[in-house]
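[1] no FASTA, just this:
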């Protein structure tokens, strides 16, 4: 079932709705390279970006509930600042409803409108097959994989993909 949602710029008042799923996802330690013990204040500072970055939320049109969020930013500075990057989190209670795809499409549209020439994801966890499949369906390709670049909570290792698409 697809959720009917709106994507809009995040406001400081959205953080209390984002933090619970952000915390659950990062504390699980299976899909993000963020420290698993981030405080709400640390996480907010990393996620809620100012220009030239942008943070958005996907909101259920009927209930107003925040379903997911994305942050978009230059991947590097200086001579590499023409390549964008982004990160995405969808509340697990709303997974499989098209929220991640909509956030990905929004990030790509933003990057194009801002004049970026490409978008690069620096660290897509190989075992996060839903994300890898989604990004491939949106035109990203795996440029390379760092073997055993990510340690899972059970102590095993999986690869870390660098993914890219031209704009």
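    Yes, it's here. Remember, predicted model here, so these are calculated numbers, not experimental data. Numbering: from 1, shown residues only.
[2] from here on, just use CA atoms for contacts and neighbour counts.
    Fine.
[3] tell me the helix or strand right after the one helix or strand residue 85 maps to.
    Secondary structure from DSSP states H and E places residue 85 in strand 83-90. With elements assigned by DSSP H and E, the helix or strand that comes after strand 83-90 is helix 99-113.
[4] show me the contact partners of the helix or strand following that next one.
    The element immediately downstream of helix 99-113 (helix or strand, assigned by DSSP H and E) is strand 118-125. Strand 118-125 is contacted from outside by 30-33, 75, 82-87, 108, 111, 131-132, 150, 158-167, using Cα atoms under 8 Å, 6 or more residues apart in numbering.
[5] at 7 Å instead, please
    Contacts with strand 118-125, where a contact means Cα atoms under 7 Å, 6 or more residues apart in numbering, come from 31, 83-86, 150, 159-167.
[6] try this one next to it:
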């Protein structure tokens, strides 16, 4: 598996992953009716942020975006988001993408990385983030409307560098 910079030629395959994840409605706070155009504007980071793909040959296994969490006085903290194709889950793609984002942020002098809205029911992601040094610093009860579990909490997670 190789993690490389996203190019516009990747978008059709990235959109397949984004659409699959967003339409499931069980991990991201994006509107399940998000169009490809809207998703492109949300997912593809402008510099100095970065969007990457994890590939195996010509297969896109997953994607990540990373950048500054907040402007101005909060600009010393990074953030990132990750999506992995259903067929590639459980094979280390999400972990590799998260490690890549952490290395990217450290290399740019950020003080840490914050995730603003991790569904507490997304046990696989929460476990990966904890293994990589994140901690839950707060949970907003019932802030995420899960399609089968009902309202679950959204974690704010942080990893200091």
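    Looks like it came in fine. Quick caveat, the model's predicted, so the values are computed rather than measured.
[7] how alike are these chains, TM-score-wise?
    After superposition, the two chains reach a TM-score (TM-score structural alignment, normalised by the length of the second structure) of 0.98; 161 aligned residues with a Cα RMSD of 0.9 Å.
[8] just to revisit the earlier point, type out the PyMOL command that picks the buried ones from the contacts of strand 118-125 of the first structure.
    One line in PyMOL is enough to select the buried ones among the contacts of strand 118-125 of the first structure; burial here means 16 or more other Cα atoms under 10 Å:
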select buried, resi 31+83+84+85+86+150+159+160+161+162+163+164+165
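[9] and which of the contacts of strand 118-125 of the first structure is nearest to residue 93 of the first structure?
    residue 31 (16.1 Å; Cα to Cα).
[10] counterpart of the closest one in the second structure?
    The equivalent of residue 31 of the first structure in the second structure is residue 27 (alignment by TM-score structural alignment).
[11] tell me if its match really is in a helix.
    No. The assignment for residue 27 of the second structure, made by DSSP: H, G, I helix; E, B strand; the rest coil, is coil rather than a helix.
[12] residue contacts, it?
    Contacts of residue 27 of the second structure (Cα under 7 Å, 6+ apart): 119, 122.
[13] likewise for the one 5 residues further on?
    The neighbours of residue 32 of the second structure, taking Cα under 7 Å, 6+ apart as the test, are 22-23, 25.
[14] from those, pick the one nearest residue 55 of the second structure.
    residue 22 (20.4 Å).
[15] quick one: map residue 54 of the second structure onto the first structure.
    Matched by TM-score structural alignment, residue 54 of the second structure corresponds to residue 58 in the first structure.
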